[in-house]
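S.K.: requesting a structural model of the entry that follows:
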Amino acid sequence: MFSYDLQSKKTQQLSNELFAINYIGPTTKTGPIILSAVKKGERVLKTVLYDKQNHKLEFMDDKDLDSNTWAVSYNTEANKTYLARFSENEREKQRNISNKQQKAMVPPDYTVVELNNETKQERPIISLKKEQIISLSSTGNQLFLITSPSINRPPIEYSLVDSKTGERRKLDLPISSRSDVYLSHDAKGIYYLGSTSKQDFNKGRGIYYYDFATKKIEPVFLQENGFINNFMLVSRE
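M.R.: Below is the predicted model:
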């Protein structure tokens, strides 16, 4: 992991203990950087906190060699982090079944947990049976989930989950994005990378805002002379 200073234009290496990094997310100015990463010599994605002041990595549940942290979302209002996890052993079991039967792979169970960034305590929010959580985003007490009953196959489903009660409400949205979808800070809509066409993902590709109430899609930033691979919605504070 590296940092780049926009003013001094200097690059600094922050870590060398990691084999792979799946996700990097900022929190507060003095708070940790949250990662989903694989430690050297291991294979599961761990939840990792990087202390910017002491320049140290803290591996959550470091002895757990089964739980994969697949998706991560930091909640600015609550100063909490939401994690989507699954069992590596269960995934391997489902993969073997899929290979033997020559059928689409069924996902392992996924669980969303709430991590208190100060106390490091975790609280389970919701568990999904044989349903993959591809991505998640959070604002206030709302979680936005992108899920699928299959691995790397349609359909894609969207849901809102109340982080206090775990109640889930599925949404019918006119988009087909599998990632780079973020709940707005007022939870009244989503920002997403994709297009206005549910059939053609690359038609008018760019960043859009979809309003839950009006059901209207508004362009925010369209790619013209290039290709947008990823984007992140962050707080101004």
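
S.K.: from here on, just use CA atoms for contacts and neighbour counts.
M.R.: Will do.

S.K.: and the residue most central in space within the chain, what is it in contact with?
M.R.: Relative to the mean C-alpha position of the chain, the nearest C-alpha, by CA atoms, centre = their mean, is the one of Ala71, at 3.6 Å. Residues in contact with Ala71 (CA atoms under 8 Å, 6 or more residues apart in numbering) are 23, 36, 83-85, 133-136.

S.K.: quick check: closest non-adjacent residue to it.
M.R.: Ala84 (5.0 Å; CA to CA, 6 or more residues apart in numbering).

S.K.: who are the packing partners of the helix or strand where that neighbour lies?
M.R.: Using DSSP states H and E, Ala84 maps to strand 80-87. Applying 3 or more CA pairs under 8 Å, 6 or more residues apart in numbering; DSSP states H and E, we find strand 80-87 packed against strand 67-75, strand 110-116, strand 132-139.

S.K.: can you spell out which helices and strands pack onto the helix or strand following the shortest one?
M.R.: Toward the C-terminus, strand 110-116 is succeeded by strand 122-128 as the next helix or strand (DSSP H and E). For strand 122-128, the packing partners by 3+ CA pairs under 8 Å, 6+ apart come out as strand 110-116.

S.K.: please give me the structure for this one as well, since I'd like to look at both together:
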Amino acid sequence: MKKQLKTLISLLLIFVLLIACSSKEVISEDKNIQNNSPDVNSEVKITKPVADYITMSYSEYATTNENGEIKTQILSYDTSTKKLEKIFEFDYTAQYPLGYYDKTNQLVYYTQRVGADQEYGDQIFVRDLSSNKSTQLTDNLFAVNYVIPSGDQLFFAANVKGEQVVRLGAINLKTKKMELWGDNDTIIEAITVDHSNKKIYISAYSLKQRNYSLAHQDGPAGQNNFKMPTHTVYETDFDFKEKRKLFSKNYWIRMLMHKEGHVIAFSDKEYNKGQIPSTVIDYDLADRSTDVSQWEAVRLQRGDANYSRDGNKIYAIAIVKNKRGLYEYDVRTKKFTPIFTPEDGFINNIQVVNGS
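M.R.: Alright, predicted model coming up:
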């Protein structure tokens, strides 16, 4: 199990170096999957749940046999009832399986590998929990970093087959049309979606600059002489018609969050320096100013942390007292409360869904 977890952890950086490794044969979870023929409900509700909830994907061995198959579960945590519920389970075949539970519409979005040999890729599926049928939504992706539905659109960040970069994408769940944001020199590192104001915030950097930095690591041997490429945070609308540059830093802007009128970026000078406090950049959208500070609490892991609706809590993946899991962080008291800290298995990703 330990070996598998180390592999999973290394795959967290799959798009930092744009390397993806997997040798598993794809196993279709459900015979009702309709390749290339999406059949999502024509009317997707936009109403919000009453209370905040956290949707997460969690992988573990299906049996105690560490050579056996691994299953990924979609879990949901209700912040009002404190109830953690298993929603759906599927085969671990993707390079890094992701999932999102849409409670309002009783849909689950998830990723699985499709194809074999050199032709494989991770694709996005949707499961209708009322009919227990799955539908394949994409056929041209190689690896996926984010899957976030909003109303009648599904947003994702992924590497498209034949490209070297990571693009922001959107699928119109009514027309089945896909739109892509970015170009062949823009690698998307992180995104966060503001559902209420229909905005998407993106951390991205240049592929050419990254490659140049890799090829010109001058300095004493044995040291990390890699020069971090400039990361820029952008704002775009749900139609991808706007592109507003917010700010740029020579930091690894690895995670974005948002709360009323603000975009918060967690950034590091180097990759994976967990012992060094992250730099937090708080960008005020109204006056276009930035406030920079050091994060003084336990490091928040990559995994799509975000604020509660009232802005008083942050839900995030963290390691507290050597236990990795999902935690609630109180902004005022600066205390962590464990929600789900499994002894076995691995939380792949989370998304915070704000209530009304």
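
S.K.: about what we covered before: can you find the partner of the residue nearest to the centre of structure 1 in structure 2?
M.R.: Aligning on TM-score structural alignment places Ala71 of structure 1 opposite Ala190 in structure 2.

S.K.: ok, Val298 of structure 2 - contacts?
M.R.: Going by CA under 8 Å, 6+ apart, Val298 of structure 2 touches 318-320.

S.K.: give me the element the residue mapped onto it from structure 1 is part of.
M.R.: Mapped onto structure 1 by TM-score structural alignment, Val298 of structure 2 lines up with Ile175. Remark: Ile175 of structure 1 resides in no helix or strand, with elements defined by DSSP H and E.

S.K.: ok, back up a step: the residue nearest to Ala71 of structure 1 maps to what in structure 2?
M.R.: Using TM-score structural alignment, the equivalent of Ala84 of structure 1 in structure 2 is Ser203.

S.K.: Phe221 of structure 1 too?
M.R.: Looking across to structure 2 (by TM-score structural alignment), Phe221 of structure 1 lines up with Phe340.

S.K.: mind listing what that match touches?
M.R.: By CA under 8 Å, 6+ apart, the contact list for Phe340 of structure 2 reads 325-327.

S.K.: show me where structure 1 has helices.
M.R.: Per DSSP state H, structure 1 carries helices over the ranges 88-101.

S.K.: look up how far Ala37 of structure 1 lies from the residue nearest to the centre of structure 1.
M.R.: Between Ala71 of structure 1 and Ala37 of structure 1 the computed distance is 11 Å (CA to CA, to the nearest Å).

S.K.: quick one: common contacting residues for those two?
M.R.: Counting by CA under 8 Å, 6+ apart, the residues touching both Ala71 of structure 1 and Ala37 are Tyr23.

S.K.: give me the neighbour count for the residue opposite Asn54 of structure 1 in structure 2 once aligned.
M.R.: Aligning on TM-score structural alignment places Asn54 of structure 1 opposite Thr175 in structure 2. Neighbour count for Thr175 of structure 2, taken as other CA atoms under 10 Å: 11.

S.K.: do you know how far Thr175 of structure 2 is from Phe247 of structure 2?
M.R.: Distance, Thr175 of structure 2 to Phe247 of structure 2, using CA to CA: 34 Å.

S.K.: my read is that Val263 of structure 2 contacts Met257, right?
M.R.: Yes: assessed by CA atoms under 8 Å, Val263 of structure 2 is found in contact with Met257 at 5.9 Å.

S.K.: give the contact list for Tyr192 of structure 1.
M.R.: By CA under 8 Å, 6+ apart, the contact list for Tyr192 of structure 1 reads 177, 180-182, 207-210.

S.K.: nearest residue to it in space, please, no chain neighbours.
M.R.: Val181 (4.2 Å).

S.K.: list the contacts for the one you found?
M.R.: So Val181 of structure 1 contacts 135-137, 190-193 (CA under 8 Å, 6+ apart).

S.K.: ok, Ser57 of structure 2 next?
M.R.: Ser57 of structure 2 neighbours (CA under 8 Å, 6+ apart): 72-75, 97-100, 347-350.

S.K.: tell me which residue of structure 1 lines up with it.
M.R.: Counting by TM-score structural alignment, Ser57 of structure 2 lines up with no residue in structure 1.

S.K.: which helix or strand contains Ser57 of structure 2?
M.R.: According to DSSP H and E, Ser57 of structure 2 maps onto strand 53-61.

S.K.: just the buried residues of that strand, please?
M.R.: Neighbour-count burial for strand 53-61 of structure 2 flags 53-61 (criterion: 16 or more other CA atoms under 10 Å).

S.K.: tell me how far it is from the chain's mean position?
M.R.: Distance, stretch centre to chain centre, for strand 53-61 of structure 2: 12 Å (CA atoms, centre = their mean, to the nearest Å).

S.K.: count of neighbours near the aligned partner of Gln164 of structure 2 in structure 1?
M.R.: The alignment partner of Gln164 of structure 2 in structure 1, by TM-score structural alignment, is Arg43. Other residues within reach of Arg43 of structure 1, judged by other CA under 10 Å, total 15.
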